[in-house]
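1. Here is a sequence together with a model predicted from it:
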Amino acid sequence: MEYQVREFINEKYTKAVNILKDNLKENYHVFYGVRLSEILFPASEYGTDAFFKEFELINSVILPLVIFDLTQRKPMMIISFDKIL
């Protein structure tokens, strides 16, 4: 099999990640390309149509840069150079 390596992170996001890593305190971490469904979960009852509709919506959103607080264990900021939704 032959494969082609895709560009995982473009130049402007690489620069942003490096700037953030150099300037954030050690209890913060920068994640790249996280699906919103990794952070949010629908509040609707599991198995209902509403749940699956909400899940499909949040699962379709990819967050370019997420600044995550490792102490509080929650996202603190989302950074994007383009429209997310």
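-> Cool, the structure landed. Numbers count the residues shown, from 1 in each chain.
2. contacts, neighbours, all on C-alpha from now
-> OK.
3. Can you list the residue ranges for strands in this protein?
-> Assigned by DSSP state E, the chain shows strands spanning 28-35, 62-69, 74-79.
4. mind checking which of those is nearest residue 51?
-> Comparison of those against residue 51 by CA to CA identifies strand 28-35 as nearest, at 16.9 Å.
5. Quick check: buried residues in the closest one?
-> By 16 or more other CA atoms under 10 Å, the buried positions in strand 28-35 come out as 28, 29, 30, 32.
6. about what we covered before: Throw the strands of the chain into JSON lines and include distance to residue 41, thanks.
-> Listed next are the strands of the chain as JSON lines, based on distance: least, CA to CA, whole Å:
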{"stretch": "strand 28-35", "distance to residue 41": "11"}
{"stretch": "strand 62-69", "distance to residue 41": "14"}
{"stretch": "strand 74-79", "distance to residue 41": "14"}
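7. take a look at this one as well, against the first:
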Amino acid sequence: MPEGVVVFVKVKLSEFLTPIAEYGTELFYQDFLELNNLTAPFLLFDVKNRKVEKVITFHNDSKKQTTGELRKILEICQIPLIEVGSIAELYTLTLFENKED
């Protein structure tokens, strides 16, 4: 894990993402509710750049709709979504490329 990247567990997307609609409008409120209804199982956050780097979720057939909604929002925000089958699978993933100078 690169320096300055922290992992948050079970966080609402509304804690890290804000709607682009004007604050106080009905559209802002609707977008906020949509963000607030989605939880990221694992969220990798770069504290230096103050941005979400990746979201990790579990492949779960019973929650396909929620995963689809999460994917749609993350694609709009250009945030990669990684689906894994188990926690053990996380140990084999390369989440960040090593850049050696």
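-> Received, thanks. Worth saying up front: this structure is predicted, and the values here are computed from it rather than measured.
8. What's the match for residue 35 of structure 1 in structure 2?
-> In structure 2, the residue paired with residue 35 of structure 1 is residue 12, using TM-score structural alignment.
9. Leaving out chain neighbours, which residue sits closest to that match?
-> With sequence-adjacent residues excluded and distances taken as CA to CA, 6 or more residues apart in numbering, residue 12 of structure 2 is closest to residue 39, at 4.4 Å.
10. Of the buried residues of strand 28-35 of structure 1, which is the nearest to residue 12 of structure 1?
-> So of those, ranked by how close each gets to residue 12 of structure 1 (CA to CA), first place is residue 32, at 12.3 Å.
11. Double-check that closest one against residue 67; I have them as touching.
-> No. Look at residue 32 of structure 1 against residue 67 with CA atoms under 8 Å: they stay out of range, at 9.1 Å.
12. what separates the match of residue 35 of structure 1 from residue 26 of structure 2, distance-wise?
-> 20 Å (CA to CA, to the nearest Å).
13. Check residue 56 of structure 2 too.
-> Distance from residue 56 of structure 2 to residue 26 of structure 2, by CA to CA: 30 Å.
14. Neighbour count: those two, which is higher?
-> The residue with more neighbours, out of residue 56 of structure 2 and residue 26, is residue 56; 18 against 11, by other CA atoms under 10 Å.
15. what's around the aligned residue in structure 1 for residue 35 of structure 2, how many residues?
-> In structure 1, residue 35 of structure 2 lines up with residue 58, judged by TM-score structural alignment. Residues lying near residue 58 of structure 1 (other CA under 10 Å) number 19.
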